[in-house]
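*Asks:* following is a predicted model, sequence given first.
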Amino acid sequence: MKILSWLPLLLFYSVALQAQSNITIKGNIINDLEGYDEIYFKYKGEPLDTVKVVNGNFVIIMPFRKDDMPWIYDEYTLKKLGERPFGLMAEHPGTIVLNDIDVRSFSFRISGMQSAIDYEEFNTLSQSTHTDIVKELQKKYPVTPEYTRGGDVSSEYRAYNNDYIELFNKYTVIVLEKFIKNHPDSFAAVRVLKWNMEGMDAETIKKYYALLSKKRQNSDEGKEIVTFINALKSSAVNNQIKDFVLLGPDGKNVSTKSLRGKYVLIDFWASWCGPCVAEFPNIKELYGKYKNENFEILSVSIDKSSKAWLNALEKHQLPWLQVRDEKNSEAYNFAVSAVPVKILIDPKGKIIMRDGDIEKKLSELFGVR
């Protein structure tokens, strides 16, 4: 009898502990969904899960993950307008509420967890700059270049995409500075700084880091930013690389040190990264041109899922060296906060280029092919 008397209490604590480790996302949709009544949700790189919209309302319960962000989108938008996922930033387990979702105008009001509220404000600020970016692009490209030609990404589109990224980075730092100044103690502020460091120099990152509160500077994310700043300095052009060893798809070690004597292009990528995948045809072309020279490519995936990585390798048939950095430790040693990133090293292991026109550099080293 004593054992039975404890069961309700144990069940209560079990439910309470489970709630403490989950994110609950509640929402209500104001539109007629015309039968498209599913909400999709997932963490990046993982399979989709779904819930039904019932009488305009839905509830998603998913495990909290400290270093990840849940992404959701609705079936109506997918069928009518195409996939438009959006992320919700959760600092801790708890509840996020999406009020009065209009799937046609893609608008809603957010309440509940403060980190999610702050992050949506950052997104709104970022989206307001999109018109400015489009206007500047249209001055140079009255018509958007064709994406592919002969099955490969066209050189015109690559140039267009590079210009877009440059403008995006230009406007992002403006929004970033404004947002951090207004929310120095927000989890969203330190997280968006961490996520947008790629392309910034060390002094610019230090400037924005200094705007954060002491609490956020001393948080795990703040410490990672300091580590990134140091990595950015140590992985700059003309520095010697920090050698690493990672596992290839066959389970065997691959080390950068074993590649001494060759020019090596280290390509950081992920299976879920569209721009990474779009560059594969160009990388294959480079590999075909120079593989018989003193040249090798080492692709470093930051996929957390081994299955997603291996499936991508099978699908895209990449004939050069492949490894996976599942903990992103080596990516951070090279100050990689977003992919793709390409680093070219010389036969002695010295960094001679980071991103930029790799094809032009290789033609200078080996001659035009």
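*Replies:* Arrived safely, thanks for sending.

*Asks:* can we go C-alpha only for contacts and neighbour counts from here?
*Replies:* Noted.

*Asks:* please, where are all the helices along the chain?
*Replies:* 2-20, 75-80, 114-128, 130-140, 155-182, 187-195, 202-209, 214-217, 220-234, 274-278, 280-290, 306-316, 329-333, 358-366 (DSSP state H).

*Asks:* quick one: residue 335 and residue 229 touch, right?
*Replies:* Yes. With contact defined as Cα atoms under 8 Å, residue 335 and residue 229 form a contacting pair (7.4 Å).

*Asks:* picking that back up, so which of the helices of the chain is the most surrounded?
*Replies:* Highest mean neighbour count among the helices of the chain (mean count of other Cα atoms under 10 Å): helix 187-195, with a mean of 21.

*Asks:* starting at the chain centroid, how far to that one?
*Replies:* 13 Å (Cα atoms, centre = their mean, to the nearest Å).

*Asks:* which strands and helices sit next to it?
*Replies:* Contacts defined by 3 or more Cα pairs under 8 Å, 6 or more residues apart in numbering; DSSP states H and E place helix 187-195 against helix 114-128, helix 155-182, helix 202-209, helix 214-217, helix 220-234.

*Asks:* let's bring in a second model and compare:
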Amino acid sequence: MKKLIVAIVLTGLLTNLAAQTKIVIKGIVKGDTKGYNKIYYFGDNVKEDSVVMKDGAFTISIPWEPGVVPFLYSEYDSRTMQGPPAFQLVPDGSGVIYLKVADITKGMFSGTVSGNRTAVAFHKFETGNRKLNEEIKAALEKRFPQSGKNDTNRIKALVQLKREKVLPYVTRFVEANASSYIGAYVLSRYQNMLTTADLERLYYKLSPAQQASVPGKPVGDHLNGLKLAAIGNEVIDFTLPTPEGDSISFSSLKGKYLLIDFWSSWCGPCKASFPHMKAVYKKYGGEKFEILGISIDEVRSAWLKELNNQQLPWPQVLDTKKVYISGFGVTGVPTAFLVGPDGKILMKEIGFDKNGNGQIEKKLKELFEQ
């Protein structure tokens, strides 16, 4: 009997230990699903998969590791809505998250979240954020009833309204949650919308633990990269792998003018600029000028496939060390830096103008066509 009791206790302990290393999402969905009963999930550090609801209930079990952010949506969403809108959960550790959706026709996001406190806090944040964006959308429809989404004036108004409504909302939330994981996560998610001064101010409001957290550390790296990549600074040496499996160091390219081009296989504007960049390279490339393409792709095969499509004649490397963040503070691609023979940054430009009107190209003409 004692052995049986010990075995039962050990089994319970092992079960609890296993549960502590997973995120378990328990959901209840009400309403007519019209036979669309699958729940799909994917996300940051989450393998894409699906489960089937039974009588409106489902359970998703995901291995926990820092930085896991699951997104989920229903088969009903994908069949009846545009998108489909993925519903995001942000946990700060293992455990159970409960999701109750009272009406499937309103989408997964309409549900209530309980359990993990960070997941609850993020859902509350997103609910407020969505309300603000609906207000912005209504204001734009009223001001520009006949214009399309690509109308220049409408876009300018959208940016201004985002600054007036969304940024203060984000700022207040981060300040109120500076000592918790969710504050660091929201700051990381919205860092590209903030000025460098505001980003730095909010980052240093985070507690030391959150500055070092999975979402917090990249913000610090980004700020450090911005400082390192200031005009006039010398580029910190780095070494990255080539498509052939060799490597190229920045220091090996010193002694000539160097255009560092950050790009990716999924970036349309990057690829649109390549034909003109080839013409520029043909014109100036040689003993005094070189281009180094640095892809920020996460998937090596996608990078190699696009290189095969583009047939770019200048050296290429894959940013396996996230140099684009820690060394240059790049927030989006395409972004280009012109570096002098001494290794110091001369210019920075978002993109490379495919029509030849960019500031870097004007500088190249000044340097090589005198």
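*Replies:* Nice, I can see it. Fair warning: this is a prediction, and the values are worked out from it, not measured in the lab.

*Asks:* circling back to that earlier point, got the helices of the first structure as TSV, with distance to residue 266 of the first structure columns?
*Replies:* Shown next, in TSV, are those (distance: least, Cα to Cα, whole Å):
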stretch	distance to residue 266 of the first structure
helix 2-20	41
helix 75-80	36
helix 114-128	31
helix 130-140	30
helix 155-182	19
helix 187-195	21
helix 202-209	21
helix 214-217	31
helix 220-234	16
helix 274-278	13
helix 280-290	11
helix 306-316	16
helix 329-333	11
helix 358-366	11
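
*Asks:* so which of the ones you listed is nearest residue 259 of the first structure?
*Replies:* Between residue 259 of the first structure and these, the tightest spacing by Cα to Cα is seen for helix 280-290, at 15.4 Å.

*Asks:* so that closest one versus helix 306-316, what angle?
*Replies:* Angle, helix 280-290 of the first structure to helix 306-316, by axes from the mean of the first three to the mean of the last three Cα atoms, to 10 degrees: 60 degrees.

*Asks:* nearest to residue 34 of the first structure, of the helices of the first structure?
*Replies:* So among the helices of the first structure, helix 75-80 is nearest, using Cα to Cα, at 7.8 Å.

*Asks:* which stretch of the second structure lines up against the closest one?
*Replies:* Under TM-score structural alignment, helix 75-80 of the first structure corresponds to residues 75-80 of the second structure.

*Asks:* you'd agree residue 75 of the second structure is up against residue 41?
*Replies:* No. In this structure, residue 75 of the second structure is not within contact of residue 41 by Cα under 8 Å, at 10.7 Å.

*Asks:* distance between stretch 355-369 of the first structure and the chain's centre?
*Replies:* Centre to centre, stretch against its chain (Cα atoms, centre = their mean), the figure for stretch 355-369 of the first structure is 28 Å.

*Asks:* and for stretch 293-306 of the first structure?
*Replies:* That offset, for stretch 293-306 of the first structure, works out to 17 Å (Cα atoms, centre = their mean).

*Asks:* buried ones in that stretch?
*Replies:* Neighbour counts over stretch 293-306 of the first structure (16 or more other Cα atoms under 10 Å) mark 295, 296, 297, 298, 299, 300, 301, 302, 303, 304 as buried.

*Asks:* quick check: nearest residue in space to the counterpart of residue 267 of the first structure in the second structure, chain neighbours excluded?
*Replies:* Under the alignment by TM-score structural alignment, residue 267 of the first structure pairs with residue 262 in the second structure. Excluding the flanking residues, the one nearest residue 262 of the second structure by Cα to Cα, 6 or more residues apart in numbering is residue 294, at 4.9 Å.

*Asks:* swap in residue 95 of the first structure?
*Replies:* Among residues not flanking residue 95 of the first structure along the chain, residue 24 sits closest, at 4.7 Å (Cα to Cα, 6+ apart).

*Asks:* distance of that neighbour from residue 62 of the first structure?
*Replies:* Using Cα to Cα, to the nearest Å, residue 24 of the first structure is found at 7 Å from residue 62 of the first structure.

*Asks:* centre of the chain versus the match of helix 75-80 of the first structure, how much separation?
*Replies:* Distance, centroid of stretch 75-80 of the second structure to centroid of chain: 25 Å (Cα atoms, centre = their mean).
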